[in-house]
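**Q** Compute the structure for the input listed below.
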Amino acid sequence: MFRILIVDDEPSVVDAISQTMPWPELDVEEVFTAYSAREALAVVEGQYVDIVLTDIRMPGMDGIELMEAIRKRSGRVQFILLTGHAEFEYARDALRLHAADYLLKPVRDEALIESIRRLTTSMRETWLEVSSQRSSIQYVQDHLPTLRSDLLRNILEGRLAPEDVREKLGLLQLPFEDGDDAYPVVVRIERPHQGRHDRALLEYAVMNVAEEVIEPHCQLWTCKDVHGYLVMVLKPRTREEAGGESVSRLLSQWQHLVSHYVKMHLSIVYGACEAFPRDLPVAYEAAVRTLRRRIGRDDGLLTQAGYAAEAATVPRAASVLQTPPSISHLFSAGLWEEAKEKLLSIFMEVESLREADEAVHADVLAEIYHTVLAACYHYAHANGQTVAQALKCEHDLSFYQSPELMQSVSMLKHWAFEACLRLSTSNQEEIQDARATLIGQIQEYIHVHLAEDVSLQALAAHVDMHPVYLSKVYKLVTGEGLKEYLSRIRLERAVKLLKSSDLKIYEIAGQIGYFNTAYFIKVFKKAFGVTPQEYRDR
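**A** Here you go, the predicted model:
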């Protein structure tokens, strides 16, 4: 769907085109209007438009100058120029600026419809080409390093199913396959030595050394993780180079060369992943845990990730609990269905422990409870509420303060889903109330200022909303488009004035916002089958 801006210093021309063209048939979603080139520039500053339909001869800035100014902002906007003068100079400028069409006024509806349809068809074909498989492949090639890093980060965070990983590995030309032996390496790049302050450049230098030392022996895949650590996944190129000893030797050499020549310390923990990609997130977490528990804030150390040595005496809460996206993130973003799916995954994992006859430690339930409650607090405070207000329990604080919630999996599960439901209901009510207020403001403004500028841009400016958002929300709530509502109110006001006043037809037209009396008569007759005077005389 396209967006069009109509520009002419004759309001009647703008109104006639904006209100009479079969826009849905032309695949036009939004129609913006402007009565001068300066006003048109203000529209373009605020929102994107695909097509500008503009008169050439206008006071102040003319249509050619407008076209040049918009071209500087966006090279993709297309132009249809209207003029009452078949002058060679205008035609030459239109060709120079690659106008899509050049029409003489008064333009017939059929000619304008055909011009717009031809242009939207051409633009649609262009965008289909941009989004085609060939263009997508070119995009992948152009952004390969970034896309590879993003993929690795998503695997480490457990965001992707194995089948999705397989597909993306091939697309991104990564030499890793299901079941490969791989070695995740977590690297903390420590503060530079005295006098070396450009950290970003130094990190590039660190990676250059890694490529020189490690890549001849191992496939190398890297990213930055959520902690800001450098994460590398190594895959030995030959069987002879496989094994922790070979990896340790390469990492030790790299660490030494970086310290000696780049003057930076590296703290390194490496692990082993026997079945890529399934085991990679677990091996990565073990390496991060080892870095935290065995290296701490010391620097320049190299060690292997501990598994048995790092075994916890208290089982971790469901592993999905802290895996991105977090409950807090989902609540804050208003992604309620995704939040319920997240909670379901958490409790499915907890309940699987009971099915395996393993006791669910009280600390596990406490972590889940406090994580969900903290997300509720964050959501409430971000919305200027107390948590009791957000959860609709101001008269029953025990809803979220009861210690019993942490004593039973079933009670905790019921409470977590109920909290999610209450927040989502509160959010939906807030949206509905805000939209009802917005609709009321718009309708009141139209009734009071009917004889003035009540264009979509003016209405949007009045309520400080984006015009496209306003237009879509209005129709979503009322079932009627803003243009249809405005036209209906004008005609209703016209009928009332025809019946109850002695105002002349042109005076009525002015009072309801029609600048051109002939156009008002045309619109009225189309709606009622008779002219305004004939309607009054009945």
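
**Q** alpha carbons only for contacts and neighbour counts from here, please
**A** OK.

**Q** In this structure, which residue is most central in space?
**A** Centroid check for the chain by CA atoms, centre = their mean gives Ala333 as the closest residue, at 11.3 Å.

**Q** separation between it and Val477?
**A** The gap separating Ala333 from Val477 is 22 Å, by CA to CA, to the nearest Å.

**Q** Check the burial of Asn154 by counting its neighbours.
**A** 16 (other CA atoms under 10 Å).

**Q** Against which helices or strands is the helix or strand that it is a member of packed?
**A** Secondary-structure element containing Asn154, defined by DSSP states H and E: helix 144-156. If you count contacts as 3 or more CA pairs under 8 Å, 6 or more residues apart in numbering; DSSP states H and E, helix 144-156 packs onto strand 218-224, helix 280-290.

**Q** Who are the packing partners of the last one?
**A** Helices and strands touching helix 280-290, by 3+ CA pairs under 8 Å, 6+ apart, are helix 144-156, strand 183-192, strand 264-270.

**Q** so which of those comes closest to Val372?
**A** Proximity of the helices and strands packed on helix 280-290 to Val372 was assessed by CA to CA; the nearest stretch is helix 144-156, lying at 23.1 Å.

**Q** The closest one: which residues count as buried?
**A** Leu147, Arg148, Ser149, Leu151, Leu152, Arg153, Asn154, Ile155, Leu156 (16 or more other CA atoms under 10 Å).

**Q** Mean neighbour count, the helices and strands packed on helix 144-156: which tops it?
**A** helix 280-290 (a mean of 23; mean count of other CA atoms under 10 Å).

**Q** What angle do strand 264-270 and that helix make with each other?
**A** 130 degrees (axes from the mean of the first three to the mean of the last three CA atoms, to 10 degrees).

**Q** Report the separation between Ala518 and Met21.
**A** 17 Å.

**Q** for Glu212, same thing?
**A** 65 Å.

**Q** So between these two, which is more surrounded?
**A** The neighbour count for Glu212 versus Met21, taken as other CA under 10 Å, is higher for Met21 (15 against 11).

**Q** In this structure the more buried one contacts Ile113, no?
**A** Yes. The pair Met21 and Ile113 qualifies as a contact (CA atoms under 8 Å) at a distance of 7.4 Å.

**Q** With the flanking residues excluded, which residue is spatially nearest to Gln253?
**A** Val213 (7.5 Å; CA to CA, 6 or more residues apart in numbering).

**Q** follow-up on the earlier one: do you know which of the helices and strands packed on helix 144-156 lies nearest Lys105?
**A** Checked against CA to CA, the stretch from the helices and strands packed on helix 144-156 lying closest is strand 218-224, at 59.7 Å.

**Q** before we go on, could you also do this sequence so I can check it against the first one:
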Amino acid sequence: MYRMMIVDDEEIITDGLAVIFGKMDLGLDIYKAYSGQEALELLHRTRVDIVLSDICMPEMDGLELMEHIRRSWPQCKIVFLTGHSDFNYVYQAIQAPGVQYVLKNEGYPKLIEAVKRALQELKDTMQVNDLIRQSKEQLNTLETLAQGDYFRHLIHSVKVDQEVAEDFSRLRIPLDASLPVLIALGSISDSESPRTYSDRQETALAVKFLSEKLLKERTVSLGVIDRYGDLIWLIQPERSRDLDRAETFEQLGKFLEGTFELIQQACRESLEVGMAITLSAEEFQWARLPMLYDKARQVQHYRAGDGEQMVQRVNLNEAAAPDPVRDRFLRDKVDTLAAHLEAGRKEEFLRLFGEMAGPAGQDRGRCNPYLTELYYTIALMLMSYINRWEADEAVGVSSLMQLEVHRTLGEAFRYLRDTAELLFSVRKSGEQKRAAGVIDTLCLYIEENLTRDLSLVRLSDVIHFNPSYLSRLFKQERGINLSEYIEDMRIRQAKDLLKRGELKVAEVGSLIGYVTPQSFTRVFKKWTGTTPQEYRTDMLSG
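**A** Alright, predicted model coming up:
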């Protein structure tokens, strides 16, 4: 979903345009701002893809706003509303790429056409067909492979070598080994049909090259594929940006959150895969990379919902440290089993398990040393995940490490398979419970803060999810849109206050968050079929 912000110091124009575009099926989330400064505050809080703005406004005009947009969201498209007398403004605006202007007297069709054109430009930018072709061409290049191998070694090392600058230089890694770094972890979820290893590798590389194209606007970054087939991005601010360091990383965090949403959208539309993103909220030294990577994987597992379209920023320094022993398994194939279990790829897990356990079905006894070793290796891996996910009551472990209780090896491996399937169920149930808990917390906050700002951007700050994922998660859990739930809560409270008869109608509207009496009356009538005054009269007379 793309986001459009409408900016005009005349409230009637802003609200009118919001209504018009809100009724159109353009795939746009609409935001409103009544001044350049208010627009700037929103731009600092979330990604905006299209800005529709008056060019002449007091305090901060459209051109000054455009400069802020260019610094914060380089991919954003701008449509200016102008008058005939604004020639000097227009002349400056049309020199900038991605900017259109529409005369105010040209009417709505011309304006709608300009917005559609901006939307198409955005979609064209996000097409990844050329990037897929590039990824195929670069798949076997020494540079790509060498960089990936090096960082896979680095993130799985017990201790990172302090002398990494020389390695970076030799491998043409653009990052600075002397400066702190941010880490982002992207877990790609497959479509319903299982994908081969080469399919997943090709998809991951396409995402890697797309992300590098978008992230280079404001960062120095490198994406690599880890041993689970997930993507890791190592990111530093663009060195030419001469800003206060704390401010730089805070602004960078918002830029990354919005840019990764665009990457997720491209993945869904062009590659037909979803991706959950976990992004470190603070910088750290290279020596801490292995620990912070393991923490990012652990945090991503304990997420609310399925994670698709999720971008969560997490203070990894404060996250609980994972037990590194549980991330190291005895056999390569069991490593792959663990990766499938970790990522929730049930069909691939069961297919590989069937290949590994196939000989057990032909062995009638329990004395095959290889199969005995294999049994305990898989059992130990399952035990590790049962403990980590605190699933011992749901799964049961009483006989997991007791091969002798099974009559045959075939029976023993069927028991392991059943245990694994229970673990997959526990995983899905845990995601659903955490999602329900998050939404319950959100609903309580809404109920207690009906008079405050309850915009999607504000609520996403409260829950620490990006707006689009929060909206999707709420609809999944409650079956209605978040905005509808908020209006329903406000109308419920309004009815209660109107029944009491203690406050004027305008006071009731203000008390539940409506700025003007007209807005309150309009929304109340839309929901109930009667005006607030008519409702009060009916209740009191009855």
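
**Q** Quantify their similarity with the TM-score.
**A** The TM-score (TM-score structural alignment, normalised by the length of the first structure) is 0.57; 371 aligned residues with a CA RMSD of 4.4 Å.

**Q** before we move on, back to that, show me the contacts for the residue nearest to Gln253 of the first structure.
**A** By CA atoms under 8 Å, 6 or more residues apart in numbering, the contact set of Val213 of the first structure is Leu250, Gln253, Trp254.

**Q** Could I get the helices and strands packed on helix 144-156 of the first structure in TSV, plus columns for distance to Arg38 of the first structure?
**A** Shown next, in TSV, are those (distance: least, CA to CA, whole Å):
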stretch	distance to Arg38 of the first structure
strand 218-224	47
helix 280-290	56
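
**Q** Do a quick rundown of the helices in the stretch 301-450 of the first structure.
**A** 327-333, 336-355, 362-382, 387-390, 398-401, 409-448 (DSSP state H, counting those that start in this stretch).

**Q** would CSV of those helices with distance to Ala40 of the first structure be doable?
**A** Formatted as CSV, the helices of the stretch 301-450 of the first structure follow (distance: least, CA to CA, whole Å):
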stretch, distance to Ala40 of the first structure
helix 327-333, 34
helix 336-355, 40
helix 362-382, 37
helix 387-390, 43
helix 398-401, 54
helix 409-448, 22
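
**Q** Nearest to Ala37 of the first structure, out of those?
**A** Across the helices of the stretch 301-450 of the first structure, Ala37 of the first structure has its closest neighbour in helix 409-448 (24.7 Å, CA to CA).

**Q** immediately after that closest one, which helix or strand?
**A** Next element after helix 409-448 of the first structure (DSSP H and E): helix 456-463.

**Q** Against the second structure, what's the mean shift for that following helix, could you check?
**A** For helix 456-463 of the first structure, the mean deviation from the second structure after alignment is 1.4 Å (mean CA distance after the TM-score superposition for the first structure).

**Q** What residues sit buried inside that helix?
**A** Here helix 456-463 of the first structure shows Leu456, Gln457, Leu459, Ala460 as buried, counting by 16+ other CA under 10 Å.

**Q** quick one on the thing from earlier: farthest-separated two in the buried residues of helix 144-156 of the first structure?
**A** Leu147 and Leu156 (14.4 Å).

**Q** quick one: what's aligned to Leu456 of the first structure in the second structure?
**A** By TM-score structural alignment, Leu456 of the first structure lines up with Leu456 in the second structure.

**Q** how far does the helix or strand just after the helix holding Asn154 of the first structure sit from the chain's center?
**A** With elements assigned by DSSP H and E, the helix or strand that comes after helix 144-156 of the first structure is helix 162-171. Computed by CA atoms, centre = their mean, to the nearest Å, the separation of helix 162-171 of the first structure from the middle of its chain amounts to 24 Å.

**Q** cool, stretch 247-257 of the first structure as well?
**A** With CA atoms, centre = their mean, you get 42 Å for stretch 247-257 of the first structure.

**Q** The second structure: matching residues for that stretch?
**A** Using TM-score structural alignment, stretch 247-257 of the first structure pairs with nothing in the second structure.

**Q** Just the buried residues of that stretch, please?
**A** Val247, Ser248, Leu250, Leu251, Ser252, Gln253, Trp254, Gln255, His256, Leu257.

**Q** Contacts only, for Arg57 of the first structure.
**A** With the criterion set at CA under 8 Å, 6+ apart, Arg57 of the first structure makes contact with Gly63, Thr83.

**Q** Assign it to helix, strand or coil.
**A** With DSSP: H, G, I helix; E, B strand; the rest coil as the basis, Arg57 of the first structure sits in coil.

**Q** separation between it and Arg354 of the first structure?
**A** Per CA to CA, Arg57 of the first structure is found 79 Å from Arg354 of the first structure.

**Q** for Ala527 of the first structure, same thing?
**A** From Ala527 of the first structure over to Arg354 of the first structure (counting by CA to CA), the distance is 71 Å.

**Q** do Val454 of the first structure as well
**A** In terms of CA to CA, Val454 of the first structure sits 64 Å off from Arg354 of the first structure.

**Q** Out of these two, name the residue with the larger neighbour count.
**A** Each of Val454 of the first structure and Arg354 has its neighbours counted (other CA under 10 Å); Val454 has more, 20 against 12.

**Q** I'd say that one and Ile446 touch.
**A** Yes. With contact defined as CA under 8 Å, Val454 of the first structure counts as touching Ile446 (6.4 Å).

**Q** Just the element for the residue nearest to Gln253 of the first structure, please.
**A** helix 199-214.

**Q** residues of that helix that come out buried?
**A** For helix 199-214 of the first structure, by 16+ other CA under 10 Å, it's Leu202, Ala205, Val206, Val209, Ala210, Glu211, Val213, Ile214.
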